[in-house]
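Undergrad: Sequence plus the predicted model coming up.
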Amino acid sequence: MKDYIVRGTAADDQVRFFAAYTKDVVEEARQRHNTSPVATAALGRLLTAGAMMGSMCKNEQDLITLQIKCSGPIGGLTVTADSKANVKGYAVHPDVMLPPSKEGKLDVGKALDLGVLTVIKDIGMKEPYSGQTHLVSGEIAEDLTYYFAASEQIPTSVALGVLMNKDNTVRHAGGFIIQMMPYASEEVISALEKKIAEFESVTSHLEEGKTPEDIMNELLGEFGVKFYETVPTKFSCNCSKERVEKAVISVGKDEINDMIKDGKDIEVNCHFCNTHYTFSVDELKQMAEKTEAGR
């Protein structure tokens, strides 16, 4: 199954949903950042949520950033996605190792512990919109459910899951976001709450070969499901040597001259995709000249 997001509505548009399969997105992040199993699960969940939330954006140039700052050993997570569900992200400490939880699962909650979730939406206004909530569990899906209710006043159910193989590669990843519209009836709300409470897990359904559409039909089928659009999603970073060069130039002539005096190549790393860019001493000299010309 290729990575994609499906969106649609149910109950005569009283409910809207986004459901995703993201195995390749999460596996690419794991390879790029060499994440430990628990970091793969944490980052994979946030990448999946970010891709779905990016696909909610209305305008092509819109960007959404999900940032978690936390006291747990993972240190924090940052994910950015665009309206085409291109997504990228990283963990502050990708090599964090923890024993399994009491249930024998990867202990994402312990990896994050206490912290704050910030959602930044850059939708072409003068200032990006920013909403912030405290982490309620560190399990990410519950934290996003709380964010939507507290910051955007939208009753929402978020489910996210990453399942690993024994060799620590990604076996399955995916999730869904189900939201109630303001005019949703109490009858629909209570029936859906019951369905979601009985729902086992995203990964158990993916392991059974179920697709995002199958999962939405199981949860929402009795309300009448309409699938509107399927969007491919992928791990994608827009960094380049030219962009990184501009960042180096921005540090100023004195800093660049100090690098030149060292007489060694410098290596600059992109946080999001872990690509390394090398600049020779000659390239640094040309950059120093550009800072002069820019004055």
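TA: Perfect, thanks for sending it.
Undergrad: drop to CA atoms for contacts and neighbour counts, all remaining ones
TA: Fine.
Undergrad: where's E187 relative to A11, distance?
TA: As for E187, its distance to A11 is 11 Å (criterion: CA to CA, to the nearest Å).
Undergrad: cool, and V251?
TA: 55 Å.
Undergrad: what does G109 give?
TA: Counting by CA to CA, the gap from G109 to A11 is 34 Å.
Undergrad: what's the answer for M1, then?
TA: Relative to A11, M1 is positioned 28 Å away (CA to CA).
Undergrad: Spell out which helix or strand contains A288, please.
TA: Counting by DSSP states H and E, the element that carries A288 is helix 281-293.
Undergrad: Show me what that helix is in contact with.
TA: Helix 281-293 is contacted from outside by E245, I249, G252, K253, I256, N257, M259, I260, G263, K264, D265, I266, using CA atoms under 8 Å, 6 or more residues apart in numbering.
Undergrad: Could you export those residues as a markdown table, including secondary structure, neighbour count and distance to M287?
TA: A markdown table is the format used below for the contacts of helix 281-293 (DSSP: H, G, I helix; E, B strand; the rest coil; neighbours: other CA atoms under 10 Å; distance: CA to CA, whole Å):
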| residue | secondary structure | neighbour count | distance to M287 |
| --- | --- | --- | --- |
| E245 | helix | 17 | 8 |
| I249 | helix | 20 | 6 |
| G252 | coil | 15 | 10 |
| K253 | helix | 19 | 8 |
| I256 | helix | 19 | 8 |
| N257 | helix | 16 | 10 |
| M259 | helix | 16 | 11 |
| I260 | helix | 19 | 10 |
| G263 | coil | 12 | 15 |
| K264 | coil | 13 | 15 |
| D265 | coil | 14 | 13 |
| I266 | strand | 15 | 13 |
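Undergrad: And here is the other one:
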Amino acid sequence: MKDYLVRAIAFDGQVRAFATKTTETVNEAQKRHNTWPIVSAALGRSMTASVMMGAMLKGEEKITVKIEGNGPIGPIIIDADAKGDVRGFVTNPHVHFDLNEQGKLDVRAGVGTEGTLTIVKDLGLRDMFSGQTPIVSGEIGEDFTYYFAKSEQSPSSVGLGVLVNPDNTILAAGGFIIQLMPGCEDETIDEIEKRLSAIEPVSKMIEKGFTPEQILEAVLGKENVRILSSMPVQFQCQCSKERFGAAIIGLGVKEIEEMIVEDGQAEAQCHFCLEKYHFSREELEGLVNEIQS
């Protein structure tokens, strides 16, 4: 089953919901960055939450998420858009701890329990929205839940999960976001809370083959959910040689000429996908000419 995401409403419009399978997407990030299991879980959870937040946007709008805790993983950066494209990287991909008291990957120890979750929404036409909340647990899901409540005043439940194989590849990854709409009835809230307390971890559901639709049915009740739309989800980077060329132009003539004299070439690497772009002496001279023309 390819990765995809669904949008839904439930309880006659009292709730909006998102669910996604991201196993292949997170596996692509794991391969590119050679992340160890704890980091894979942290990065995968962050990418899963971010791609669902991207699905809340429209058109060409984009979102950037930065999770900056005091743990050894360091900052986690994620970009996502309204089309199901997501990319991400971590500062230190090689972090390891023993399993926690529950016998699970100790994501909290890797991320840290102090720091900030910052979300910047690029709504186009230079219209930017930025929100920031403190990290409350370092488990990622709880941190996004807190962000929604405090920064967007949207009572939410965020469930995220990543299972890692012994060879470090990704066995299962995905998540859900449940949001209460204004005027949501107490009886509805009580039923959702009861169901949330009884469900399996979302990663276990995906390991068993649950679709995003079935995840929402498990969380909200099949009779209560109405799926509105779905879209594919994938690791997709927007980098290109043209973009890096524009960035080099932004350095100015003097710095480019220094590159030519000292190295005779330049190489740039994308943080998100680790693709490398080489610029020969002739290409750098062409950039100088472009500036001067």
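TA: Received it, and whenever you're ready, just let me know what you need. Note that this is a predicted model, so its numbers are computed, not measured.
Undergrad: Show me where structure 1 has its strands.
TA: Counting by DSSP state E, structure 1 has strands at residues 4-10, 15-21, 63-70, 76-82, 86-91, 115-122, 129-134, 156-164, 170-180, 225-232, 234-235, 266-269, 276-279.
Undergrad: From the opening residue of stretch 120-130 of structure 2 to its closing one, how far?
TA: End-to-end span of stretch 120-130 of structure 2 (CA to CA): 4 Å.
Undergrad: Identify each buried residue in that stretch, please.
TA: V120, K121, D122, L123 (16 or more other CA atoms under 10 Å).
Undergrad: now what about it, what contacts it?
TA: Here stretch 120-130 of structure 2 has contacts from E60, E61, K62, I63, T64, V65, T118, I119, G131, using CA under 8 Å, 6+ apart.
Undergrad: now with 7 Å?
TA: With contacts defined as CA atoms under 7 Å, 6 or more residues apart in numbering, stretch 120-130 of structure 2 is touched by E61, K62, I63, T64, V65, I119, G131.
Undergrad: Could you do stretch 109-118 of structure 2 as well?
TA: 38, 65-74, 95, 131-138.
Undergrad: In it, which of the residues would be classed as buried?
TA: Those would be A109, G110, V111, G112, T113, G115, T116, L117, T118, for stretch 109-118 of structure 2 by 16+ other CA under 10 Å.
Undergrad: Could you dump these into CSV with distance to E282 of structure 2 added?
TA: Formatted as CSV, the buried residues of stretch 109-118 of structure 2 follow (distance: CA to CA, whole Å):
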residue, distance to E282 of structure 2
A109, 48
G110, 44
V111, 44
G112, 46
T113, 49
G115, 45
T116, 44
L117, 43
T118, 41
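Undergrad: I figured N86 of structure 1 hits T233, correct?
TA: Yes. N86 of structure 1 lies in contact with T233 (CA atoms under 7 Å); the separation is 5.7 Å.
Undergrad: Which neighbours do these two have in common?
TA: A51.
Undergrad: Give the closest residue to T64 of structure 2 in space, chain neighbours not counted.
TA: D79 (4.5 Å; CA to CA, 6 or more residues apart in numbering).
Undergrad: Quick one: neighbours of the one you found, just the number.
TA: For D79 of structure 2, the neighbour count with other CA atoms under 10 Å is 25.
Undergrad: which residues touch it?
TA: Contact partners of D79 of structure 2, counting by CA under 7 Å, 6+ apart, are I63, T64, V65, V86, R87, G88.
Undergrad: separation between the closest residue to A91 of structure 1 other than its chain neighbours and P128 of structure 1?
TA: In this structure, A91 of structure 1 finds its nearest non-sequential neighbour in L77, 4.5 Å apart by CA to CA, 6+ apart. Applying CA to CA, the value for L77 of structure 1 to P128 of structure 1 is 19 Å.
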